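> Turn this into a model:
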Amino acid sequence: MTTLQPARPTIIVDGVSKTFRIPREPAFTIKERVLHPLRHRDFDELRALREISLEIGEGEFFGIAGRNGSGKSTLMKCIAGIYRADAGAVRVRGRVGSFIELGVGFNPDLTARENVVINAVMLGLSPAEARRRFDAAIEFAELEDFIDLKLKNYSSGMQVRLAFAVLVQLDADILLIDEVLAVGDAGFQQKCVDTLNRMNDEGVTIVLVTHDTHAIEQFCDRAALFEEGALVELGDPARVSHLYMQLNFDRARALAAVDKPRYGNGAVQVVEAWFADADGNRADTLEHMRPCSFHSRVAVRRDVEAASLGVSFTDAQNRNVFTTSTSWMHQRTGPLRAGEALELSIRFDNRLTPGRYFATPLVASESDAELMDLREHFVTVLVTGRRSGGMVDLQHEIEFARVSPAAMSTHAKDADGDA
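All right, here's what the predicted structure looks like:
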């Protein structure tokens, strides 16, 4: 484990453990308590945090990743003072602002105007200062037309806007944020990112819990990975992202053992498929920007005039990133007889950005009008390497040069004039 330490820690977590008692049976009713006053309830123990020790530096942008139930949100609540650790200690130097659970501190029966002031006071502002910053908060949230609407009539997205707008009005030294970048529309997400970057540049320490490995690599100075309540990696954001993706990939591989949906008339069926590395060896992990290949084998169950063999690649968000077939590439199989077998091979330089991808092999009639077999998400592969933006990495060169205003084209001048 990488253990780079900050020069001047503002958050110190020293051997923190936290355990929750989970009842095995539903809570007793009042009647049951009266009739059975000596009856005991049995509990199971859930160890949410296991002797966690780490330090977060002043002005650091620190990321925390982990699968659901790994303990990352519990740690955030211990830092915020919401939970008390069963063992160990948390020391925080500075004023803390937290965005951990949506709606905490808001009253649904009050208007946005009332909630902004009350929530800001609860977070540490004086009533006068809360009222003074009210307009800035509403403007940031873009909710000027809804300030006198009760909060129970707000959508979850509107509540997120309002809560984050209040948070950034605080004079906080430390911000604790749990998945705020994953909600709201794209414009609001970008506004959040720009605001957090500005505050971090001004010296605010930011701790971000997220499942987004791209955000960890793009924004964070350091990161931590949690699994089953334990700290398994601390340090380089790229390595934390890679290990987190690997944890999810191992789970996805186990789920892949379960039969996936398949469709078609069954005349020709996909029986096997796999990815291969640059040496031709079967692989469930591929390196970014290295040669690789995809293969599928099909069995002919009934005589057909011809068939088209193909595949689609989708990413973890189920977005189609690539599709091809023999018919698209003007390759004909000719008549196929029952008992025959074919193998499809597709070789390419791996320009997929790092992440998890699924392959869906398929067989159709040569005109693609009739589906014979499609095995959805039949193969899973993990692409490793340094992440870049977007879905594919186009190898490119970039340059710029200064030009004189006289060199501007007529079209550019016309466009400027129209503006």
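> Please count neighbours and contacts with C-alpha atoms only from this point.
Fine.
> All the helices of the protein, in order from the start?
Here the chain has its helices, by DSSP state H, at 30-35, 72-80, 112-122, 127-132, 134-141, 156-167, 186-201, 213-219, 237-256, 410-418.
> out of the ones you listed, which comes closest to His396?
Nearest to His396, of all these, is helix 213-219, at 20.5 Å by C-alpha to C-alpha.
> still on that earlier bit, pipe the helices of the chain into a markdown table and attach distance to Val381 and mean neighbour count per row.
Listed next are the helices of the chain as a markdown table, based on distance: least, C-alpha to C-alpha, whole Å; neighbours: other C-alpha atoms under 10 Å:
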| stretch | distance to Val381 | mean neighbour count |
| --- | --- | --- |
| helix 30-35 | 54 | 10 |
| helix 72-80 | 27 | 21 |
| helix 112-122 | 46 | 21 |
| helix 127-132 | 51 | 15 |
| helix 134-141 | 40 | 18 |
| helix 156-167 | 34 | 21 |
| helix 186-201 | 28 | 15 |
| helix 213-219 | 17 | 19 |
| helix 237-256 | 8 | 18 |
| helix 410-418 | 46 | 9 |
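> Please provide the structure for the following sequence as well, for comparison with the first:
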Amino acid sequence: MQSIPAVVVDDARKSFHLPHREVHTLKERVLHPLRRSSADVLHALKGVSFEVQRGEFFGIVGRNGSGKSTLLKCLAGIYGLDEGAMYVDGRLSTFIELGVGFNPDLPARDNVLLNALMLGLSPREAARRFDEVIAFAELEDFVDLKLKNYSSGMEVRLAFSVLIQVDADILLIDEVLAVGDASFQQKCFDEFARIRRSGRTVLLVTHDMGAVQRFCDRAILLEHGETVHLGDTDTVAAKYLELNFSERARADAAAGVRDEEAPERQGDGRAEILDGWFEDADGARTEALPAGARCAFAARVRFHAEVRDPLFGLNLLNSRGDNLLSASNLWSAPESGTFAEGEELVFRVGFENILSPDRYWATPAVARGGGAGLAWLDRRERLASVVVTGTRPTDALVDMPYELELVR
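Okay, here's the model as predicted:
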């Protein structure tokens, strides 16, 4: 017999009315006493549906304004739906908004006890777990300090520490990793692993695709209140990155943004890079690559003059502009031969994909000479891009293979 899902969201719809015209002057109030302020309608959720099974770690991702937090607040009962239905079967505990449930004029000691009571612990149980909460948050020296004097990082550590002490069946967590230092984020990761082993149900809102791929069984991607994709985390992560970077590219193009320090194209015209693309392990063109597989970048070149021993090169940049690969035939095969006017060729750079999940851009080039005497024949800045997805998250620039040995 199939078990009842822990969470069911069925065609959830939620809108907000945003006032944008107020009646300000006395004349307007006298002439139009019944006129109401006009308003825009924001459709935060547009028919979202999914189910979360018991014991499932479920990710909710999307860009800012996609409806993620509204969805969680509806599940928590903070907002009511306009249409559709939601069902939550089990004891619920939420971490949705920093500061909710805390009194800034009270010290941490009182806030912990009050918040624990609000989340369903008995007074005796709240007192018993107090030391564990403070120890996890690493706030032993600040327990009698009023919360209004806490930093946002200290406050989020305290709130998350209270949350994990509650024996809830279902946890709703919104962006706990967005605030806090690296060491606390690692403690959160360790706690997520423990929660996952315990069989509790978790709905996690985050922008961290590494966390989604590491912990979540499935995920949903939202955009403008609608479902873009519901399914495995690798696909959701790839689509999220694609959505994020394609929107950024459209915004830059509309604003006329370009990198002035690196023109889109350089060269004297003796060679022309006609096209460039990424290839998967089978040699097929692709815009998405799984981490760990063999792949390549290829570019087609046409010569407009006779050129002897040209150099072919490639730079590979991540979304932050870091150069992760500088490949050329300068050292491997500097005598590439003579190419006649009108001749074409494809040069290909193959490599093991040890890249971390991100979007990467290829800058191919054809040149003559070397060192200080290098002369561009053609150089195409960020000619093609590819999204790399992976199941092993890392904060390193590359996911380099390694062997770890323990010797006692």
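> Overlay the chains and give the TM-score.
Superposed pair, TM-score by TM-score structural alignment, normalised by the length of structure 2: 0.77. Supporting alignment: 392 aligned residues with a C-alpha RMSD of 4.3 Å.
> re earlier: for the helices of structure 1, which one sits closest to Thr285 of structure 1?
Each of the helices of structure 1 has some distance to Thr285 of structure 1 by C-alpha to C-alpha; the shortest is helix 237-256, at 9.5 Å.
> Name the residues that touch that closest one?
Residues outside helix 237-256 of structure 1 that contact it (C-alpha atoms under 8 Å, 6 or more residues apart in numbering) are 63, 65-67, 213-214, 216-217, 220-225, 233-234, 355-356, 377-380, 382, 384, 386.
> Same question for stretch 185-194 of structure 2.
Taking C-alpha under 8 Å, 6+ apart as the rule, stretch 185-194 of structure 2 contacts Leu177, Ala211, Phe215.
> which bit of structure 1 covers that stretch?
Under TM-score structural alignment, stretch 185-194 of structure 2 corresponds to residues 189-198 of structure 1.
> Which one of the contacts of stretch 185-194 of structure 2 is nearest to Tyr87 of structure 2?
Phe215 (23.5 Å).
> can I assume the closest one is in contact with Phe57?
Yes - the pair Phe215 of structure 2 / Phe57 is scored as a contact, 6.7 Å apart, by C-alpha atoms under 8 Å.
> between the two, what contacts are shared?
Arg196.
> ok so, going back, how far apart are the match of stretch 185-194 of structure 2 and its match in structure 2?
Aligned to structure 2 and superposed, stretch 189-198 of structure 1 gives a mean residue distance of 1.7 Å (mean C-alpha distance after the TM-score superposition for structure 1).
> before we move on, the earlier item: export the helices of structure 1 as JSON lines, with columns for distance to Asp86 of structure 1.
What follows is these, written out as JSON lines (distance: least, C-alpha to C-alpha, whole Å):
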{"stretch": "helix 30-35", "distance to Asp86 of structure 1": "29"}
{"stretch": "helix 72-80", "distance to Asp86 of structure 1": "10"}
{"stretch": "helix 112-122", "distance to Asp86 of structure 1": "26"}
{"stretch": "helix 127-132", "distance to Asp86 of structure 1": "35"}
{"stretch": "helix 134-141", "distance to Asp86 of structure 1": "37"}
{"stretch": "helix 156-167", "distance to Asp86 of structure 1": "29"}
{"stretch": "helix 186-201", "distance to Asp86 of structure 1": "32"}
{"stretch": "helix 213-219", "distance to Asp86 of structure 1": "29"}
{"stretch": "helix 237-256", "distance to Asp86 of structure 1": "27"}
{"stretch": "helix 410-418", "distance to Asp86 of structure 1": "65"}
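> Out of these, which gets nearest to Val311 of structure 1?
The closest of those to Val311 of structure 1 is helix 237-256. By C-alpha to C-alpha, the value is 17.1 Å.
> what's the average distance of the closest one to structure 2?
Mean for helix 237-256 of structure 1 is 3.2 Å (mean C-alpha distance after the TM-score superposition for structure 1).
> distance of the aligned residue in structure 1 for Ala159 of structure 2 from Ala172 of structure 1?
Using TM-score structural alignment, the partner of Ala159 of structure 2 in structure 1 is Ala163. Distance from Ala163 of structure 1 to Ala172 of structure 1, counting by C-alpha to C-alpha, to the nearest Å: 15 Å.
> got it, and Phe358 of structure 1?
43 Å.
> that older thread, so for Gly57 of structure 1, which of the helices of structure 1 sits nearest?
helix 186-201 (11.9 Å).
> Tell me which residues touch the residue nearest to Ala288 of structure 2 when sequence neighbours are not counted, please.
Leaving aside its sequence neighbours, Ala288 of structure 2 sits nearest to Val387 (C-alpha to C-alpha, 6 or more residues apart in numbering; 4.6 Å). Contacts for Val387 of structure 2 (C-alpha under 8 Å, 6+ apart) come out as Ala238, Leu241, Glu242, Glu287, Ala288, Leu289, Pro357, Asp358, Arg359, Tyr360.
> can these go into a markdown table with extra columns for distance to Met86 of structure 2?
Shown next, in a markdown table, are the contacts of Val387 of structure 2 (distance: C-alpha to C-alpha, whole Å):
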| residue | distance to Met86 of structure 2 |
| --- | --- |
| Ala238 | 28 |
| Leu241 | 29 |
| Glu242 | 30 |
| Glu287 | 37 |
| Ala288 | 35 |
| Leu289 | 36 |
| Pro357 | 33 |
| Asp358 | 34 |
| Arg359 | 36 |
| Tyr360 | 39 |
